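**Q** sharing a model that was predicted from the sequence below.
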Amino acid sequence: MSDVVDRFIKYCAVPSQSNPLTADRVPSTESQFDIAKVIADDLRELGAEDVVVTENAYVTAHWPASEGCEDLPTLGFCCHIDTAWQSYGDPVHPQIKRYEGGKLTIGTGRDGKEVFISPETNACLERMVGWDLVTADGTSLLGGDDKAGDAMVVSLLARLKDDPSLPHPRLAVSFVPDEEIGHGAALLDLDEFGATFGYTIDGGPLGEFCYETFNAAEAKVRAKGLSVHTGTAKGIMVNACEAIMKFHALVPPQERPEYTENYDGFYYLERIQGDCEEALADYIIRDHDQAKVEARKETMRKAVDFVNQTFGQEVLTIEIHDQYHNLADVVTKPEYSHLIENARAAYAKIGQEMTCIPMRGGTDGSQLSFRGFACGNLSACYYNAHGVREFVPVPELEAMVDMLQELVALYAKPQVSVE
């Protein structure tokens, strides 16, 4: 196996799901320390400088500039170490499967049913005949989101160690926890990190580049009811679950994720729980336009007011918090135009056309760009993320290390912004 494939499989085999139910601490799960230690050990073995694992499971390090590039600005890379919580993620059994066309059986799921991918589920497979794919065994997600990105960055440093003649500025690398639950690298010490621009590596197919993300907010709707015996409930009982249901019926149904695409925003009911006396519903709000996010917030507040009026008392309350903002507001500034154009040029050097997409989600860069580290988002080459059908094509995984090598070479000279 190539270096990046070997590292990727090793990282995937270390479970490290984040957990939104314990998001009051960072990291939200102890297992994220496990993968942080593995990555930090690899960095130390390669000879990276300033390798640190913080008390919050952030891994940071630096790589010195090649000869003649010492005075250039530091270029940063950021990936995340947690994997998605929406599917099974422990244990993870990575494997390599050769795709020969048609249906490819990955394994057997926890329910005993066959887990497979095919051109019917992923049309992209038609161009991958004869390729090796990294998958899990059907019982869990793989974790390519974002351990493919982790492996790419570490493998890039391995190349730079093996060939000191490869040109590059000083590099700052970070591997952060809890991206999947909206933490967004909030505790990354940017002064210690030392880079004012760079890239996250947390995107989809090879050639993808993102400098537009959603603006994001979360809403917690709480219901306080009154439980009495159902036989004597008339005129007395207030059912908290019924109140939540009335509220949900007022949230525009056509503006849910399953009915939206491209620049469409949405409301998404993440989870609901409760009984007659207490109930809770967690929503997320997404839109590329912040003004539309504010309008969605107002829609939800008005729905709460309406439900309370129907009960004649305050049964529902709502709390809304912003999570992150559209990184295009930063990355499209003239002084950062090189982030887009250098990515395009680096993809071209490996024979790949760059495709810019409006990401229907966020990256760590969605917060970091507003904190002083402007960053676009590069391919991590995962498909079917957050589920048991996830896979990462080996040729794309390896090609992205080539792309990163070309990219850092482009930063081995002063940058000229496009005004």
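**A** All right, it came through fine.

**Q** alpha carbons only for contacts and neighbour counts from here, please
**A** OK.

**Q** in the stretch 51-200 of the chain, which spans are helices?
**A** In the stretch 51-200 of the chain, the helices defined using DSSP state H, counting those that start in this stretch lie at 144-162, 190-193.

**Q** and of those, who's closest to residue 396?
**A** Comparing the helices of the stretch 51-200 of the chain against residue 396 with CA to CA, the closest turns out to be helix 144-162 (10.3 Å).

**Q** for that closest one, name the packing helices and strands.
**A** helix 3-12, helix 31-46, strand 75-80, strand 197-203, strand 391-393, helix 394-410 (3 or more CA pairs under 8 Å, 6 or more residues apart in numbering; DSSP states H and E).

**Q** show me the contact partners of the last one.
**A** The one in question is helix 394-410. With contact meaning CA atoms under 8 Å, 6 or more residues apart in numbering, helix 394-410 is reached by 2, 4-5, 75, 131-134, 148, 152-153, 155-156, 166-169, 205-206, 342-343, 345-347, 349-350, 379-381.

**Q** looking at the helices of the stretch 51-200 of the chain, which is buried most?
**A** Ranked by mean neighbour count, those are led by helix 144-162 with a mean of 24 (mean count of other CA atoms under 10 Å).

**Q** included below, for side-by-side comparison, is a second structure:
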Amino acid sequence: MFENYAYTVADRFLRYVRIDTQSDPRSTGFPSSAGQLDLLRLLAQELRDMGLADAELDEYGYVYATLPANTAKQVPVICFCSHADTSPDCSGAGVKPLVHRQYDGNPIVLPDDPAQVIRAEEHPALAGKKGEDIITASGTTLLGADDKAGLAEIMDAVHYLVAHPEIKHGNIRLLFTPDEEIGRGVDHVDLKKLGADYGYTMDGETAGSLEDETFCADAVEIIIHGIAAHTGFAKGRMVNAVKVAAAIIDALPKDQLSPETTEGKAGFIHPLHLEAGGEKAVIEFLLRDFTLSGLRGHEQLLQAVMERVLRNYPGAQVEWKVTEQYRNMKTVLDRYPEVTAYAEEAIRRAGLRPERHSIRGGTDGCRLSFMGLPCPNIFAGGHAFHSRQEWISIQDMQKAVQTIVHLCSIWEEKA
């Protein structure tokens, strides 16, 4: 089926990662950074060039497009979704992608910062990629496989389906989003306009993986109001908000309930950002757990820590704000077992063994699921996301292309 196909996924990916699309959590605009629009405009134009006449970039920076059905069957409309932004955790400016042909198993030294070395013993998935073609950045930036790999894979799958009309499928809708990395990816999605029955995000990691369970996630903001006073006359008057903030963070558990001490289905309380001065300090936390009861427990623990610390700082005042971010999509997806079952079959047809996993994070699919579009997450093939050691196998991206094509075909077969 794909034996003589000239994949475009790698060329697309190498082109996309050179565009700086880092999202900005401090921005109030949408999208949060102008570079995202540069890539999203390019994607819309490439879709139109492939014949998807309705491809558009809307006022919020979303790309919507349709690959029209080529079957007489009534097939549910499925959507493939990926995000255009890269994480603010690591620079995405001036990405220089490097292709390491026929990886030989030795450590990969990144030339722009030789201290950055990708070793198989530190990246276990790399050990199985000997002989494959590995793409990395040059050592000073992230690569952007999260999630420009997903974009490139969807685009190449569309390219394949356009060129092979003998493969029958229903209407396929595409949705490319901005600002997923800062939790705003679907804030302005118009599901009525999208018109899909089910969806899939291409935003996972290891080839063959399928994720139908995520954290429940909240953000907590603690605003501390101290009392300012001249340092020379501060005794009995000053309440230093910097010290209050530091004491709250220091009072958190040291050996548990943090990202650096947990794995599997253990949740955490993560101080993400701190802005502090003597009179006012703001701490931003991420709270994560796979159950709502666990999430509520983390909130109660954090609040108890805060209140205990405040007893040592009479006069300090605090504001406590909780913002819901996303919820575990498994509670929705369990009602539509065919959505994940068809994805597993597509992965098998691509020659891989499907492996269902839970995500210690979230995707646009979390919120889309609760908005009415059941949406599990399929592998895109990237590894070491949000870091300068991010890498991806070209062969894994090609397997993702195959998975998308097979999935479109399976929905038509089952209709």
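**A** Structure received. If you're wondering where the values come from, they're calculated on a predicted model, not measured in any experiment.

**Q** coming back round to it: let me have the helices of the stretch 51-200 of structure 1 in JSON lines, adding distance to residue 402 of structure 1 as columns.
**A** Shown next, in JSON lines, are these (distance: least, CA to CA, whole Å):
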{"stretch": "helix 144-162", "distance to residue 402 of structure 1": "8"}
{"stretch": "helix 190-193", "distance to residue 402 of structure 1": "24"}
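
**Q** to residue 18 of structure 1, which of these lies closest?
**A** helix 144-162 (12.2 Å).

**Q** give me the angle between the closest one and helix 31-46.
**A** Using axes from the mean of the first three to the mean of the last three CA atoms, to 10 degrees, the direction of helix 144-162 of structure 1 lies 20 degrees away from that of helix 31-46.

**Q** surely residue 250 of structure 1 touches residue 304?
**A** No: taking contacts as CA atoms under 8 Å, residue 250 of structure 1 lies outside contact range of residue 304: 9.1 Å.

**Q** the more surrounded of those two?
**A** Neighbours per residue, other CA atoms under 10 Å: of residue 250 of structure 1 and residue 304, the larger number sits with residue 304, 25 against 15.

**Q** of the helices and strands packed on helix 144-162 of structure 1, which approaches residue 319 of structure 1 most closely?
**A** Minimum separation from residue 319 of structure 1 across these (CA to CA) falls at strand 75-80, 27.6 Å.

**Q** quick one: the residues in structure 2 that that closest one pairs up with.
**A** The alignment of strand 75-80 of structure 1 onto structure 2 (TM-score structural alignment) spans residues 78-83.

**Q** mean offset of that stretch relative to structure 1 (after superposition)
**A** Here the mean offset of stretch 78-83 of structure 2 against structure 1 after fitting is 0.8 Å, by mean CA distance after the TM-score superposition for structure 1.

**Q** residues contacting that stretch, please?
**A** 147-148, 150-151, 154, 170-180, 185, 196-203, 408.

**Q** so stretch 276-285 of structure 1 aligns onto which residues of structure 2?
**A** Using TM-score structural alignment, stretch 276-285 of structure 1 pairs with 278-287 in structure 2.

**Q** quick one: contacts for residue 162 of structure 2?
**A** So residue 162 of structure 2 contacts residue 50 (CA under 8 Å, 6+ apart).

**Q** same thing with residue 378 of structure 2?
**A** 200, 201, 202, 203, 204, 208, 209, 210, 211, 343.

**Q** so which strand or helix has it?
**A** According to DSSP states H and E, residue 378 of structure 2 maps onto strand 377-379.

**Q** give me the mean deviation of that strand from structure 1.
**A** Mean deviation for strand 377-379 of structure 2: 0.2 Å (mean CA distance after the TM-score superposition for structure 1).

**Q** and the next helix or strand past that strand?
**A** Following strand 377-379 of structure 2 in sequence, per DSSP H and E, is strand 382-383.

**Q** show me what that next one is packed up against.
**A** Strand 382-383 of structure 2 packs on helix 145-163, strand 391-393, going by 3+ CA pairs under 8 Å, 6+ apart.

**Q** quick check: residue 279 of structure 1 is in a helix.
**A** No: using DSSP: H, G, I helix; E, B strand; the rest coil, the assignment for residue 279 of structure 1 is strand, not a helix.

**Q** aligned against structure 1, show me the partner of residue 112 of structure 2.
**A** In structure 1, residue 112 of structure 2 lands on residue 108 (TM-score structural alignment).

**Q** wait, doesn't that match sit right on residue 388?
**A** No: the pair residue 108 of structure 1 / residue 388 is not scored as a contact, 10.0 Å apart, by CA under 8 Å.

**Q** what touches both of those two?
**A** Joint contacts of residue 108 of structure 1 and residue 388 (CA under 8 Å, 6+ apart) are 115, 138, 139.

**Q** residues contacting the nearest residue to residue 362 of structure 2 once chain neighbours are set aside?
**A** Spatial nearest neighbour of residue 362 of structure 2, excluding adjacent residues (CA to CA, 6 or more residues apart in numbering): residue 214 at 5.8 Å. Neighbour list for residue 214 of structure 2: 290, 327, 328, 329, 330, 358, 359, 360, 361, 362, 366 [criterion: CA under 8 Å, 6+ apart].

**Q** distance of the second one relative to residue 60 of structure 2?
**A** Pointing back at residue 327 of structure 2 there. 24 Å (CA to CA, to the nearest Å).

**Q** and what of the fifth one?
**A** Computed with CA to CA, the distance linking residue 330 of structure 2 and residue 60 of structure 2 is 28 Å.

**Q** quick check: the gap between residue 246 of structure 1 and residue 389 of structure 1.
**A** Counting by CA to CA, the gap from residue 246 of structure 1 to residue 389 of structure 1 is 35 Å.

**Q** repeat that for residue 306 of structure 1.
**A** Distance from residue 306 of structure 1 to residue 389 of structure 1, by CA to CA: 42 Å.

**Q** more neighbours: which of those two?
**A** It is residue 389, of residue 306 of structure 1 and residue 389, that has more neighbours when counted by other CA under 10 Å, with 24 against 16.

**Q** assign that one to helix, strand or coil.
**A** Classified using three-state DSSP, residue 389 of structure 1 is coil.

**Q** shouldn't it be in contact with residue 116?
**A** Yes: using CA under 8 Å, residue 389 of structure 1 is in contact with residue 116, at 6.7 Å.

**Q** quickly list what's touching both of the two.
**A** Counting by CA under 8 Å, 6+ apart, the residues touching both residue 389 of structure 1 and residue 116 are residue 106.

**Q** I'm done for today, thanks for sticking with me.
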